[in-house]
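**Student:** Sharing a model prediction with you, sequence too.
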Amino acid sequence: MNVLETITKLRAELNQHNFNYYVLDNPMISDYEFDIKLKELQDLENKHPEFFDENSPTVRVGGAITKNFETVPHENRMYSLDNSYSKEDLLDWETRCKKIVGEVAIEYTCELKYDGASISITYENGLLKRAVTRGDGFQGDDVTNNVKTIKAVPIKLKGDFPDKFDIRGEIILPFAGFEKMNQDLIEIGETPYSNPRNTASGSLKLQNSAEVAKRPLDCLLYSIVGNNLDLTTQNEALQKARDWGFKVPNQSKLAKNLDEVFQFIDYWDVHRHELPYETDGVVVKVNLIQYQEELGYTAKSPRWAMAYKFKSEQVSTVLNSISYQVGRTGAITPVANLEPVQLAGTIVKRASLHNADQIEKLDIRIGDTVFVEKGGEIIPKIIAVDLAARNPNAEPTKYITNCPECNTELVRIEGEANHYCPNFYGCPPQIIGRIQHFISRKAMDIEGLGGETVALLFNAGLVSNYADLYELQKEQIIPLERMAEKSAENLVKGVEDSKNVPFERVLYALGIRYVGETVAKKLAKHYKNIDALANANILELVLVDEIGEKIAQSVVQFFDNQENITIIERLKQYGVQLEINASNDTTVSDKLKGKIFVVSGVFEIYSRDDLKKAIENNGGKVGSSISSKTDYVIAGDNMGPSKLEKANQLKIPIITEVDFNQLING
């Protein structure tokens, strides 16, 4: 089998495995086996760029940067739907339909209404060509690079698909993925996202498609639009879309009349809480496409479809008390403690009150009867107070002025909604939270030490900061609750092994506000060691690639604190890696600093990978696509004609690998 045949076979296999996993929810191989095949394909494509295919499964990992999203017109307008809130509204709608198509029996297709970001995806000859947001319905933003990273979206279709068509759907963020993203944000002291819908919509406009690829987005499709599609019913269209490889939920149903529509609505009004993603209603469509064409459109909506919106499930209960939680960064979160009540399939005992402004806005008081609903179908929230039921003697709520844990007077920074406890080094939850962050998997990953054990160590007086971990002795740990000799040995060994964790992860582990994994890597690579970083000022920091003023200020504030400096000096003494290991530092020079290169073609002196490494080792950056920001295109044999044309249009210098050698060695 020649190289092209191997590449073609791997692409077909990987596309099928993606379909099995993300559409059918029936994986046939392990994640590890999939990753091995993907790596094999990536290596072959890098060595043989002449076989480049923009529809390869390797595009799923992202990497393209979109600085400005081009606004493009929809070939077929995207209409919005009329909403109904009662079964009477649907009966009136059917009457209006029959005035146009006649007194005939009308069948309907019932589909769940997904709460996400609307998308229109164009396919030509079975290949994904463009993905565009709804926008104003007439035009939207081209987000093709980002949508290609969503693995439920087929890049290449199968079966008897039309030559060209648009398919519409919703980009969604399932609850499990949303919760995981919020946990990661909380871990670095950031504010969590408000709801899955807005987060999904915002993800489509991220400039770096590699970041989009990291988000667990999904795409549910429901409408095919185009000319000469040879489809007779909506129900048939849904099945055709499934056959071509699209993820079309199986919850849709053909209803012979409105009575069956009402049965569908009643069922899902109860069972929607069992779904892994948000749904806020049912979309009812006239099934026969001939009738759809007769019914046509109003100025805003199709006459042949109607959205039935579920009422947000609400319950009333009593507010028993308000407690205040202290986070790792000192942020105070007020929590409503409620009389337990069933809501959306779960027992709710607590709800977030967010901040002092929210409490004042609701004028909520202890003993009030309050109305609770699930915000975004996931987080319980209090939406109103039943003032008619209020005890006339109820006192207005006074927001706490001192930390509930250490009694330090709270502060509120101008322009921020939260109050903070400034006792960064003496407030127990903040101390425990920082140590828990330090030992977490993405940071020091200390085996044998978990979050509960950190709390035990702190409460026993054995640790008061993360440097103290490196002085722990087995004999000190054994007396702790649930600790045996073997557990104590594993903990001490895990701490010792963490001294081999590389600098960039140690920097992330320190818990500097706004310094997540990616920022820590950037700073570690730029400054090489902790001392150089500690001595950097705000101006120097913002000149580092992708470091903004907020991050720079946070870094400077961290190193201005003498207690932090003392802890870092102790970590040095214990042997923790606080500089880049020379054997891992591949930097040769900064001759290419600030320059962006795009590599295209086949080379003789370098392999493509070696060429990219040489660029980065000399301070340059490798771009994935040509733009006005590109400084040079390094061209080999068989350079892609589209890249050549774009480079010429933008008047970007095209150099050979020999020219590149002179740049770094001359």
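**Tutor:** Nice, I can see it.

**Student:** make it CA atoms for all contacts and neighbour counts henceforth
**Tutor:** OK.

**Student:** What is the helix or strand encompassing His437 packed up against?
**Tutor:** Counting by DSSP states H and E, the element that carries His437 is helix 428-439. Applying 3 or more CA pairs under 8 Å, 6 or more residues apart in numbering; DSSP states H and E, we find helix 428-439 packed against helix 451-459, helix 503-509.

**Student:** Only the buried residues of the first one, if you could.
**Tutor:** When burial is assessed from 16 or more other CA atoms under 10 Å, helix 451-459 yields the following buried residues: 453-458.

**Student:** In a markdown table: the helices and strands packed on helix 428-439, plus distance to Thr122.
**Tutor:** What follows is the helices and strands packed on helix 428-439, written out as a markdown table (distance: least, CA to CA, whole Å):
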| stretch | distance to Thr122 |
| --- | --- |
| helix 451-459 | 48 |
| helix 503-509 | 41 |
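
**Student:** right, and these - which one's nearest Ser80?
**Tutor:** In terms of CA to CA, the element of those nearest to Ser80 is helix 503-509, at 44.9 Å.

**Student:** Against that first model, consider the following:
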Amino acid sequence: MVAEAGATGEPGDPLAARREVETLREEVNHHLHRYFVLDDPELPDSEYDALYDRLVALEAAHPELVTPDSPTQRVGAAPASTFVEVRHDTPMLSLDKCTSIEELAAWETRCRRLLDEGDEPDYFCEPKIDGVAVSLVYRDARLVRAATRGDGTTGEDITANVRTIRAVPLKLAGRDVPPAVEVRGEVYMPLSGFRRFNEWATAQGERTIVNPRNGAAGSLRQLDPAVTATRPLSMFCYSIGEIGERASHESRHSAVMEALRGWGLRVNPWGRRQASLEDCAKYVNELLAVRDGLDYAIDGAVIKVDDFSLRDKLGQVTRKPRWAIAYKYPAEEASTVVEDVDFQVGRTGAITPVAKLAPVFVGGVTVSNATLHNMDEVQRLDLHVGDTVFVHRAGDVIPQVTKVVLSKRPSDARAVHLPSHCPVCGSAIERFEDEVVARCNGGLKCQAQRKERLRHFASRHALDIEGLGDKLIDQLLGEGLVDNPADLYRLTAEQLGGLERMGAKSADNLLAALDTSKRTTFARFIHALGIREVGETTAATVAARFRTLDRLLEAELETLQEVEDVGPVVAARIVEFFADEANRGLARELHETIGIAWEVPAEVPGESLPLRGQTWVLTGTLEAMSRNDAKARLTGLGAKVASSVSKNTTVVVAGPGAGSKRTRAEELGIEILDEEEFLARLAG
């Protein structure tokens, strides 16, 4: 029955008004469910709007009848000043990853090894939505809290924003809804909605959204729910958590999905139970074949053991379950035209050609630039300005040109040549015979190199100075406030306050971040200096060997070459860097004057190095520490850390995602440790 939507005036009888409001709510919620969850509307928009408007009018006339779960109350919270932290009762786990059917089979083999004889797992497969993981908590069937995943243990309360998503029911339906249940899923921005929003934003002169995932994440973190309500968001639910007692008495994940659907929650129609690994492999390929036709971005498929009792046997490692894995698809490709080639200058003066492209949508992002790496790559591709090229996003992140369509080359296509002078400072560009990369020889008189040096110094894997981004670095250099990294620590609130879009609070936050960055590790400090050829891994190895700045400054070429994984080229780069008095002075100033410091571990006598003579290999993902920190710990105990498994390997540390290296270790009978066992070994 549809409520009478055309009535004028309000019922004089309060009881009649209550009955009509309840009927209207039921009807509006029914049609919201048909439209946003089932994608099967029963009414034209005009008739739905009439129902909704009637409900709004009745509730305005009878405010005592308004309830929190009314569809009119999706937007109502006042703008917040910040987001409140929320602790998840059950951690929201991340997933191990694989990129081939062989790696998927290796995962199943590991699972079977942990199960009892006679256990026959079947599986549940679903798309891996490229969105934002959220947790919904319902009590007495009403939505009472929504939170982001955060770090898996602690997220942010986004209840007011999630209430604006019409695919999320404010009240669950059905008779078997538990008193309390946590539902987990992925909030995403449909591709059609993403395109419509950007068309509108462009017409209005507003800022467009970079890609659907960023759009979803940014929309959920709006302090004003009214802004979120304007964004085209939706949600698929994929699991339940636990609150108090187990929220569902179902024994299988597939049954839980049916329960969620019955409660009015949106479940992906591509979620399917599979009887065998072979069926899972077929599913992965079928989903990939229809990927381009979906109205949401996916970057793979998720495969889960369906039976909860088998999941309990398999357990988890650190923050990843053993009973599930994400199958990642190859990067997407698209064709477009090269409109020009620019040359960018890096931290060490490296000149990188960058293709300027006619904008093309690939991998969920509109791409207009793609790296060409170096002139050898330009020549290998035989790339000309005007060419039609294929572009893909490497790791679905960095756009790269993979192929030139020579048959489409226009007659006026222009060859690409390396410029003779730096496009930023005008210094000569040099290319040495033993290097692929050409470089500006302007050094730190080149503003591009100074900027990139500051960017590197502040980056996440170096000193990790939060809030020091590109635009601010440009302003600091342009105003003459900084010239090198040490100058950052001499900035004052007054100086920062005079910069564009830098209020008092932002200035205080940056100064606090600079102060925090003074407490670091020696490995991060070495990496932050920006020595050529010295990345995170090498910095960690060098830090473990020398431990103090004085020792590193005095290290001779022969001594450096004795360090594991530091060959003659890297050793020469380090000696060359510190032979420059400006670099040497900067390092001392940062440590001794500015006060950037780190804990110096106690020196271990050579005869007491417990892992001396052993060769270890690290593979997969580590959660408790970075790969470089793990390597530093091992080398500090005397071990050699190798990049491949051989008969000379002593131990393999295999985190989630370990593939061929783990398989090779098993074939050779080499000891394999998971992360928990590795940490215990280090502690012992």
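**Tutor:** Looks like it arrived, so ask away. Note that the structure is a prediction, hence the values are computed from the model and not measured.

**Student:** TM-score of the superposed pair?
**Tutor:** With the length set by TM-score structural alignment, normalised by the length of the first structure, the two chains reach a TM-score of 0.52; 385 aligned residues with a CA RMSD of 3.9 Å.

**Student:** circling back to that earlier point, out of the helices and strands packed on helix 428-439 of the first structure, which is closest to Lys621 of the first structure?
**Tutor:** Closest among these, using CA to CA: helix 503-509, at 19.2 Å.

**Student:** Which part of the second structure matches that closest one?
**Tutor:** Mapped onto the second structure with TM-score structural alignment as the criterion, helix 503-509 of the first structure occupies no residues.

**Student:** Which strands and helices lie in contact with that helix?
**Tutor:** helix 428-439, helix 517-527.

**Student:** Highest mean neighbour count across those helices, which stretch is it?
**Tutor:** Relative to the other members of these, helix 428-439 carries the highest mean neighbour count by mean count of other CA atoms under 10 Å, namely a mean of 24.

**Student:** so that helix matches what in the second structure?
**Tutor:** Residue correspondence for helix 428-439 of the first structure in the second structure, counting by TM-score structural alignment: none.

**Student:** before we move on, the earlier item: with Thr199 of the first structure as the reference, name the closest of the helices and strands packed on helix 428-439 of the first structure.
**Tutor:** When these are compared (using CA to CA), the closest one is helix 503-509, at 24.3 Å.

**Student:** can you map out the helices along the stretch 401-550 of the second structure?
**Tutor:** Listed in chain order, the helices of the stretch 401-550 of the second structure (DSSP state H, counting those that start in this stretch) span 447-458, 470-478, 485-488, 493-497, 504-517, 522-529, 536-546, 549-554.

**Student:** And the last one, how far out from the chain middle?
**Tutor:** What that stands for is helix 549-554 of the second structure. Centroid displacement of helix 549-554 of the second structure relative to its chain, using CA atoms, centre = their mean, to the nearest Å, is 37 Å.

**Student:** Can you name the residues that contact Asp115 of the first structure?
**Tutor:** With CA atoms under 8 Å, 6 or more residues apart in numbering as the criterion, the residues that contact Asp115 of the first structure are 170, 172, 197, 278-280.

**Student:** and the gap between the corresponding residue of the second structure for it and Pro169 of the second structure?
**Tutor:** Residue pairing (TM-score structural alignment): Asp115 of the first structure is matched to Asp130 of the second structure. If you measure Asp130 of the second structure against Pro169 of the second structure using CA to CA, to the nearest Å, the figure is 22 Å.

**Student:** Same question for Asp342 of the second structure.
**Tutor:** When Asp342 of the second structure is compared with Pro169 of the second structure (using CA to CA), they lie 50 Å apart.

**Student:** And those two? Which one has more around it.
**Tutor:** A side-by-side neighbour count of Asp342 of the second structure and Pro169, using other CA atoms under 10 Å, places Pro169 first with 26 against 16.

**Student:** and that one, helix, strand or coil?
**Tutor:** coil (DSSP: H, G, I helix; E, B strand; the rest coil).

**Student:** Thr99 of the second structure versus that one, what's the distance?
**Tutor:** 35 Å.

**Student:** do Arg252 of the second structure as well
**Tutor:** According to CA to CA, Arg252 of the second structure and Thr99 of the second structure sit 26 Å apart.

**Student:** where along the stretch 1-150 of the second structure do the strands fall?
**Tutor:** Using DSSP state E, counting those that start in this stretch, the strands assigned to the stretch 1-150 of the second structure run over residues 85-87, 96-98, 123-129, 132-139, 142-148.

**Student:** right, and those - which one's nearest Gln204 of the second structure?
**Tutor:** Of all the strands of the stretch 1-150 of the second structure, it is strand 132-139 that lies closest to Gln204 of the second structure, at 27.0 Å by CA to CA.
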